[in-house]
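# Structure here, sequence nowhere to be found:
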C-alpha cells in the first residue's frame, strides 16, 4: 500500500473516495494474483497534491487525519483505477475506423492513405487532434504511444492538444519515403530533419515525449531506415515505434524488398532500430528466433487484438511471447482497431487468447492497460499506478454503467468478477469520470460525485 508519513497533510490536497484498485507489480495470469501485486480497497482514499498522488489508504484510517475543510469527492459505487494507457494508436485514423472489407495492404491504400493526406492542412490537424484527445479521455485513456502522419503539422497539433489537457502522450511524425502517395511521402533526409526538429521542441517538454516513427519497413528506403536508426542512437531515451509482422502479405513484401536480410525483424535490427525503447505493433506471424531476439534486445510488442481480428490478420500468441521473456503491451490500434476503449480491447484480447487455447485473466488485462503499459513505454516512474509521486491520472469506472453491467452486478461476488464484467461488457458508458494530473477532464453528467467538505470532528462522531 502506498502511504505517506505521519506528517500533517497539506491543506490544499484533494481527496477522492471510493473502491480503489491498482497494481504494484505483474499479477501473473492465474485466477489468483501473485501476492503483493494488487492493492484493492473496498472503501479507499486517493489523496492528491499538486497533481500527483500523495497517498492511498483505507477511508476509515485516513479520513480522521485529513485537514478540516479539505474537499472529498465520494465516487459512490464507482471503482477508481489508474488512467488507461494505449501502446499503439493512430491519431489521424479516427475517420477510417470500421471501414469495410479489406486486409492490411488494401486497407492502407483504400482508406488510410487518402484520409491521412488531409493532415497537411494545419486547421484540420488541430481540429482532429482536439477530437482525438477528447475521445481518449471519454474512453478513460490518459496517455499513450501515438502515430501521427508524415506532416509535421499533425505532430504539432497533437502535442498542443495533449498539453492543453495535461496529458502525457508520446508521439511522432511518420517517416515514409516510398510506396505511398506523393502527398504523404517525405525524403530520407527530410524525415530525419523534421523528426529532429520536433524531438528538440517536444521531447520531455512537460509530460510530452517524442517517438521516432518509421511506418514500417516497406514504406521506408534503406537510407531512411538508416537515418532513423542514427537518430535513435543519438537520442537513446526516445522511443522507436513501428509496425511488424502483422500480415502474411506484408511479410512476403518485406522479403522481396530486403532479400539480403535474414528476417523481417533482422531488417530493423540491421538498421539500429531494435532496443529496449522500441515498441513493435502486432508481431503476429513470428517464430522462436524472433522472440529470442526481441528478448535479447529488450524490444516490446504492442498486442492489438481488435485490429488483428477486424482486418483478419491473425491471432497473437500472448503465452509464447511472455514465456520467451518478451514484454507485451495492450493497444487499441485505432483506426484498424474498432474502438478507443481499452475495456473493449481487453475483451477482444481475451477472445484471441481463448482461440489460441490460452486465457487472459482480468487481473492481467487491467495490469496491461495500466502499470504494464506504463512499463512498456518507460513511464512507470510517472504513471500506471497510485504509488506516491505518480501523476494522479485515474478513471472512475461505473460498474452499472450499461444495462448489461447493471444486470450482472447483483451476481458479482468478488473483485475478480467485477473486473471481468467490466472488461467483457464495458465500453465508454462505464467511464464515469477521467482525471489527468488530478483534474477531472471528462465526467458523465448523470454521475457526479457526492461532494463534501471534510470536518474531522464530525467524522469522529460518526457523521
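Thanks, I have the structure now. A quick note: this is a predicted structure, and the numbers were derived from the prediction, not measured. Numbering: from 1, shown residues only.

# contacts, neighbours, all on C-alpha from now
Noted.

# What distance separates the opening and closing residues of stretch 395-404?
End-to-end distance of stretch 395-404: 20 Å, with CA to CA, to the nearest Å as the criterion.

# I would like the residues contacting it, please.
If you take CA atoms under 8 Å, 6 or more residues apart in numbering as the criterion, stretch 395-404 is touched by 75, 77-84, 140, 405-407, 409, 418, 422, 425-426, 429-435.

# Helices - which of the residues you listed land there?
Applying DSSP state H to these, the entries found in helices are 405-407, 418, 422, 425.

# Name the member of those residues that has the highest neighbour count.
When neighbours are counted by other CA atoms under 10 Å, residue 422 leads the ones in helices among the contacts of stretch 395-404 with 24 neighbours.

# excluding its backbone neighbours, what's nearest the spatially most central residue of the chain?
For the chain, the residue sitting closest to the mean C-alpha position, by CA atoms, centre = their mean, is residue 86 at 1.5 Å. Distances taken as CA to CA, 6 or more residues apart in numbering place residue 144 nearest to residue 86, at 4.4 Å, with adjacent residues excluded.

# for comparison:
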C-alpha cells in the first residue's frame, strides 16, 4: 500500500448512535491518529502506536485539534446560494420573492457552473464534505453540480427539481414527460459515477400535477437503488394549500404515497406538522426524515420533534438558502435550541452524530461515510476547539471532551475548521 498519511490530533470515534447507546457510543482518544491510504481509512488508534507501525507514512499533526468525520448536509438547495439570508415572510412568499426568480437563472450553464464552484468553496470551508442538494428544473443545473463535484473528488448527491403545475412560475415549469425524460437521462449519466449519486426530486406536491408525481414514481420504481427527496409538512399554510390542490388526500404524505413516492429510500425534508398516520406510515416503510432547524426558525415553520428518532432515521441539514447558514456547526446549535424548546436536551455526542453518522444513514451511506473507522472513505475535518476568544475561555473550563466541544457547537463557524480532507487529501480553500 502506498501514499499513506497519518493525521494526528484528538480523535472522536462513534460505534453507533449515542441517542440509543448513550455517550459511550463515542470513544475519545486524547492523542490519536487516523491512517489513510488510497482515499480510505486504514486504521484508527493511539498516535504512538500508528507512528511506530507505519514509519513510512507522511504525518500531519493537528496537535490539540479534534479529528472528526466531515459534516454531512442531508438537504440543501445549492441554486439558492446567492439568496441566503434574504428577508421574507412565510415560505410561499419567500419562494415567490427570492427563490423562484433566482432559480430561473440556472438555465445558463455558465451561471450554474459559477454558483456550483462558489457553493463547494463555501461548504468545504465550513467542513461539509457531502451534501444532498436540490438543483432546478434545468438539466444544466444538475450537470454543473455534478461536474464540479466530480472534478474535486467529492461524495455528492443531487437531482433535477421537477415542477409542472401552474402554481410554479412559467419560467420554472417542466412537464410530466420532460421531468421523467430529463431525470432519467441525468440519472443514467451520473448515478454511481465516481462518488456521485442521483436523487429523484419532485420539489413538493403543491408544484407538481398528479401526472408528474406518477411519472416520477414510475422512474423511482425503475431505479429503486436511487434515493427520492421532497418536502413534507413544512408549514401549516403550506399544508392547507396542499389540501386545496389534493382534496382527496388523507394528509400531505398521501399525495406522495398515492403516486409511488413513499419508500425506504425516501428523504422527507422538514416533516414538522405530521399526523399520527403519517408518522406510522413513514416508520412502517423505513423512510428518513431530514431536520432543517435554521430554516425552520428563519422562515417561521415550527419545531421539529426529535423524539421521532426512536422510530425512524433522522438526518440534519442546513436547507440553504432557506436555512440561514452554510455551517453545520450553526445547524447543530439550532437543533439543540429547538430540542430544548420541546423539552429535550441533546447531548453534544448526539449533535455531532446527527451531523455525521445519522445524516450518512439517512442518505443510505452509513457504510461509507460519517464515521472514522477502517474501510470508510477518508472525508474528515480538523476542528479547533478554541477558535475564538469566547470559545477558548469556555473550553478552558471543560472537565471532559463534551464540555470542550459544546462551546464550538454553539458558537463556532468556519474559523473552527482548521482543515477539510477529501479522500485523505487537504482541500480547504484559503
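Done, it's in. What you see is a predicted model; the values in this text were computed from it and never measured.

# about what we covered before: and the ones in helices among the contacts of stretch 395-404 of the first structure as a markdown table, adding distance to residue 361 of the first structure?
Listed next are these as a markdown table, based on distance: CA to CA, whole Å:
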| residue | distance to residue 361 of the first structure |
| --- | --- |
| 405 | 18 |
| 406 | 21 |
| 407 | 22 |
| 418 | 12 |
| 422 | 12 |
| 425 | 15 |
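
# Spell out the secondary structure type for the residue opposite residue 129 of the first structure in the second structure once aligned.
Using TM-score structural alignment, the partner of residue 129 of the first structure in the second structure is residue 116. Under DSSP: H, G, I helix; E, B strand; the rest coil, the three-state class of residue 116 of the second structure is helix.

# so residue 116 of the second structure makes contact with residue 143?
No. Checked against CA atoms under 8 Å, the pair residue 116 of the second structure and residue 143 is beyond contact range at 9.9 Å.

# Next, count neighbours for the equivalent of residue 77 of the second structure over in the first structure.
Using TM-score structural alignment, the equivalent of residue 77 of the second structure in the first structure is residue 90. By other CA under 10 Å, 19 other residues sit near residue 90 of the first structure.

# Without its sequence neighbours, what residue ends up closest to residue 90 of the first structure?
Nearest one to residue 90 of the first structure, counting by CA to CA, 6+ apart, is residue 147 at 4.7 Å.

# residues touching the equivalent of the one you found over in the second structure, list them.
Taking TM-score structural alignment for the superposition, residue 147 of the first structure sits opposite residue 134 in the second structure. Counting by CA under 8 Å, 6+ apart, residue 134 of the second structure makes contact with 75-79, 158-161, 201.

# Make CSV from those residues and add secondary structure to it.
Putting the contacts of residue 134 of the second structure into CSV (three-state DSSP) gives the following:
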residue, secondary structure
75, strand
76, strand
77, strand
78, helix
79, helix
158, strand
159, strand
160, coil
161, strand
201, strand
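
# what's the matching residue for residue 158 of the second structure over in the first structure?
Aligned partner of residue 158 of the second structure by TM-score structural alignment: residue 171.

# thought its match was touching residue 156?
No. Using CA under 8 Å, residue 171 of the first structure is not in contact with residue 156, being 9.8 Å away.

# which of the two has more neighbours?
residue 171 (32 against 21).
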